[in-house]
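> Test case, fold it:
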Amino acid sequence: MADDDLRVPLDALPVHDPFVLPVAHDGTYRLYQGVAGDPAGVEVRHSRDLRTWSAPRRVFSVPDGAWADPTCSPWAPEVHEWRGRYHLMTTLHQPATALPLVRQGGTEFRLQSADARWRLDPAARGTVVAVADDPDGPFALVDPTGPVPPADFMTLDGTLVTDRDGDPWMVYAHEWVQLLDGTVEAVPLQPDLSRAAGAPVHLFRGSEASWQSERTPGATALAPYVTDGPQLRRLPGGALACLWSSYRAQGAEYVQTWALSRSGDLTGPWEQREVLVGGDAGHGMLFDTFDGRTALVLHRGMGSPTVRAEFHEVHLTPEEVAVRPWEW
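Below you'll find the model as predicted:
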């Protein structure tokens, strides 16, 4: 890729669920994004400075004959290098496959959006794995028959993490639409990341967020507790941080928050920490820049025409994730 191919400034680029992969062998950052179409898929853009990005290039398309609807845009694509190959994890959808409605005790719930324009019935959704020999693809879906988490779970935003023994896991969010109180869960993976290697384990619930006590549900409405965008990072000394996002202020403000496993174990126990970035910003991930900084990239303005990626510098200590202004 030549430098003169870089032509889209960051502030002009709509971005949801940003994931940046630094590729050392060519000194270039990759930004992956889900795109609509028939078929829908995933595109990548390149940058050398994080400020200006290349035109997009398609690296994955939802294949015909798979369990997912090929016209539904993938969510939250991310790419990880693992054992010499590149693995794309992204969330696919099949709205035509209904899942059981939410039940608590003998009560069955039908959820709808706050403005009552549509119902939020559970339907098939989950993260898949596709593989390629190059971070620019093309990526081939490993298992066309279903997602990695259980197919009867409505899940999203799967990401790769290794435990203390170096074994791979997928950590994902389990939708509040199916649970009311969304969760973050983990499932062990086969060594080649092709499929689950065991049963899921529970990590924590959305209602456990330290700041959720600010929220008081209305008399006629349940307060949904959203879990979104888990991303994990080992801290200096071995503790494990989990970035995740949710809503506060009666669902009106999307925020970037985090949790800490002081033991360093994926199974916790997890201690919920403060909001890192608020004001309708979240779904962040951490990466190390080529100039030696740790960056948090997230999006601000979700669902709006002005949604954009936003960078923050991060300082990591054995027990803290401290966010600072980004200096270009």
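> okay, CA-based contacts and neighbour counts for the rest of this
Noted.
> where along this protein do the helices fall?
Assigned by DSSP state H, the helices in the chain fall at 176-179.
> counting contacts, what elements does whichever strand in it runs longest pack onto?
For the chain, the strand with the greatest residue count under DSSP state E is strand 85-98. Packing partners of strand 85-98 (3 or more Cα pairs under 8 Å, 6 or more residues apart in numbering; DSSP states H and E): strand 75-82, strand 123-132, strand 155-162.
> TSV please, covering these and showing distance to residue 41 and mean neighbour count.
TSV is the format used below for those (distance: least, Cα to Cα, whole Å; neighbours: other Cα atoms under 10 Å):
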stretch	distance to residue 41	mean neighbour count
strand 75-82	9	22
strand 123-132	12	25
strand 155-162	15	26
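> Out of those, which is closest to residue 182?
Closest approach to residue 182 among the helices and strands packed on strand 85-98 is made by strand 155-162 (9.7 Å; Cα to Cα).
> by how many degrees do the closest one and strand 85-98 diverge?
Calculated by axes from the mean of the first three to the mean of the last three Cα atoms, to 10 degrees, strand 155-162 forms an angle of 160 degrees with strand 85-98.
> Tell me how far strand 155-162 lies from the chain's centre.
7 Å (Cα atoms, centre = their mean, to the nearest Å).
> How about stretch 90-106?
Using Cα atoms, centre = their mean, the offset of stretch 90-106 from its chain centre is 19 Å.
> another one to check against the first:
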Amino acid sequence: MMKFSNLNIPVSDATNPKIVPVNTLNRKTSNKYPCRDPYILLYDNKYYFYQGAGRNGVICSVSDDLENWADPVKVLPIPENFHGIKDMFWAPECHYYKGHFYIFSSVFSNKTNHRCVSVYRADNPLGPFVDIADGCICPKDWDTIDGTFYVDPQGQPWMIFVHEWTSMPDHNGGMCAAKLSDDLTHFISEPIELFRAKDRGEGYNGVTDGPYMYTDKNGHLMMIWSNMYHGLGYFVAIAHSETDTMEGPWTHQEEFLYCKDLRPDFTIDGGHAMILNDKDGVTKILMHGPNGKKRDAEGNIIDFEHLLIYDIVEENGTIKIK
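A predicted model of the protein is given here:
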């Protein structure tokens, strides 16, 4: 059994769906793999890298080593009469839970006239994934994005998500969570607000991006998430649950986990991160950076959003990049 995201994932055998072999390795992490909001699932000794592809749905690349990647394949095709009209398939995440694979992603919906997160299920990490939450699992009058999945020590599944600043009266985005039904099709509790973007203090904007939950070896629950700060750009912050439960209260660690110039080797901004235990049991953080194209004085592109990977360690009740 492999350990991933607090869940035991069975290694596939002859009775499990066939997995597409990695034949065409055309992309390398070391060559700046283009991406935004990366999410990688380790399953059956392979890495599955999910990305939103707009009106092409969700695509996935496969790797044996986090360095050499196969050409992407479509895993979530858009059905006829799909309700999404723009902002298609932002920040898809794929989680394994009780024998199925689940993608959490958001689109701007003509059902609600808001951005909304939905849940898609498949029996294979390469799909095809189908919607199981009727297009919107969150409150339909909210703009919601960046859904992520967590199972607490009591076995209760949760979805943590962004109540986006665009639908907040003061443009101060919220980080929220709700309990999920066991089939992950709907909430079984009202969403609770964990914190707001500007709780960190003056100078921070209203963005709450990319929540991801992490429990350390002592059972301490924390969340990594992203915001922006004048002069620093996009960064990764850490919030801590004082009770090690979703209900919190949540407090903000003063020191960033990642931001431009935090260390001499952090030369670009970056964020919307996730945490992965690799095949060797090494804990890694993955994010994109920089947060947008960088141009020289003549307007030529000199850098672009690409995958960043670092090792992390637990230290003094928090996590740090090695």
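> by how many degrees do the longest strand of the first structure and strand 75-82 diverge?
150 degrees.
> Next, count neighbours for the alignment partner in the first structure of residue 291 of the second structure.
Matched by TM-score structural alignment, residue 291 of the second structure corresponds to residue 302 in the first structure. By the criterion of other Cα atoms under 10 Å, residue 302 of the first structure has 18 neighbours.
> Residue 280 is in contact with residue 302 of the first structure, correct?
Yes - with contacts counted by Cα atoms under 8 Å, residue 302 of the first structure reaches residue 280, the gap being 7.0 Å.
> ranges for the strands of the stretch 201-328 of the first structure?
For the stretch 201-328 of the first structure, the strands defined by DSSP state E, counting those that start in this stretch occupy 201-205, 228-234, 240-248, 253-261, 271-272, 281-288, 294-300, 308-316, 321-325.
> matching residues in the second structure for the fourth one?
If I follow you right, that is strand 253-261 of the first structure. The alignment places strand 253-261 of the first structure over residues 233-241 of the second structure (TM-score structural alignment).
> ok, for residue 311 of the second structure, nearest residue in space, not its chain neighbours?
The shortest distance from residue 311 of the second structure to any non-neighbouring residue, by Cα to Cα, 6 or more residues apart in numbering, is to residue 284 (4.3 Å).
> Next: residue 244 of the second structure.
In space, residue 244 of the second structure is closest to residue 221, 4.7 Å off (Cα to Cα, 6+ apart).
> likewise residue 32 of the first structure?
Distances taken as Cα to Cα, 6+ apart put residue 44 closest to residue 32 of the first structure, at 4.5 Å, once the chain neighbours are dropped.
> Distance check, the alignment partner in the second structure of that neighbour against residue 248 of the second structure.
In the second structure, the residue matched to residue 44 of the first structure (TM-score structural alignment) is residue 60. Per Cα to Cα, to the nearest Å, residue 60 of the second structure is found 34 Å from residue 248 of the second structure.
> Just give the number of residues close to the aligned partner of residue 36 of the second structure in the first structure.
For residue 36 of the second structure, the aligned residue in the first structure is residue 16 (criterion: TM-score structural alignment). Residue 16 of the first structure: 25 surrounding residues under other Cα under 10 Å.
> ok, residue 16 of the first structure - contacts?
33, 76, 299, 302, 307-309 (Cα atoms under 8 Å, 6 or more residues apart in numbering).
> Of the residues you listed, which is the most crowded?
For those, neighbours tallied by other Cα under 10 Å; top is residue 33, 26 neighbours.
> surely that residue meets residue 42?
Yes - using Cα under 8 Å, residue 33 of the first structure makes contact with residue 42 at a distance of 5.6 Å.
> Common neighbours of the two, please.
If you check residue 33 of the first structure and residue 42 against Cα under 8 Å, 6+ apart, the residues they both contact are residue 77.
> returning to that earlier point: now the match of residue 44 of the first structure: how far from residue 35 of the second structure?
12 Å.
> Kindly report the same for residue 198 of the second structure.
27 Å.
> Who has more neighbours out of residue 60 and residue 248 of the second structure?
Set residue 60 of the second structure next to residue 248 and count neighbours by other Cα under 10 Å: residue 60 wins out with 24 against 16.
> Wait, the more buried one touches residue 128, no?
No - between residue 60 of the second structure and residue 128 there is no contact under Cα under 8 Å: 11.2 Å.
> Return every residue with contacts to both of the two.
What both residue 60 of the second structure and residue 128 touch, as defined by Cα under 8 Å, 6+ apart, is the set residue 75.
> burial measure for the aligned partner of the residue nearest to residue 244 of the second structure in the first structure, as a count.
Alignment note (TM-score structural alignment): residue 221 of the second structure maps to residue 240 of the first structure. Counted with other Cα under 10 Å, the neighbours of residue 240 of the first structure add up to 23.
> Could you report the separation of residue 240 of the first structure from residue 104 of the first structure?
Distance, residue 240 of the first structure to residue 104 of the first structure, using Cα to Cα: 33 Å.
> And for residue 317 of the first structure?
Applying Cα to Cα to residue 317 of the first structure and residue 104 of the first structure gives a distance of 41 Å.
> who has more neighbours, those two?
Neighbour tally, residue 317 of the first structure and residue 104, criterion other Cα under 10 Å: the higher count belongs to residue 317, 12 against 9.
> For the more buried one, which non-adjacent residue is closest in space?
Nearest to residue 317 of the first structure is residue 236, by Cα to Cα, 6+ apart, at 5.8 Å.
> List the contacts of that neighbour.
Per Cα under 8 Å, 6+ apart, neighbours of residue 236 of the first structure: 316-318.
> Among the helices and strands packed on strand 85-98 of the first structure, which comes closest to residue 66 of the first structure?
strand 123-132 (10.9 Å).
> picking that back up, take the helices and strands packed on strand 85-98 of the first structure and lay them out in a markdown table including distance to residue 21 of the first structure.
Shown next, in a markdown table, are these (distance: least, Cα to Cα, whole Å):
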| stretch | distance to residue 21 of the first structure |
| --- | --- |
| strand 75-82 | 7 |
| strand 123-132 | 15 |
| strand 155-162 | 13 |
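> show me the contacts for the aligned partner of residue 76 of the second structure in the first structure.
Under the alignment by TM-score structural alignment, residue 76 of the second structure pairs with residue 60 in the first structure. Shown in contact with residue 60 of the first structure (Cα under 8 Å, 6+ apart): 41-43, 137-140.
> how far away is residue 60 of the first structure from residue 155 of the first structure?
The value you get for residue 60 of the first structure to residue 155 of the first structure, if Cα to Cα is used, is 20 Å.
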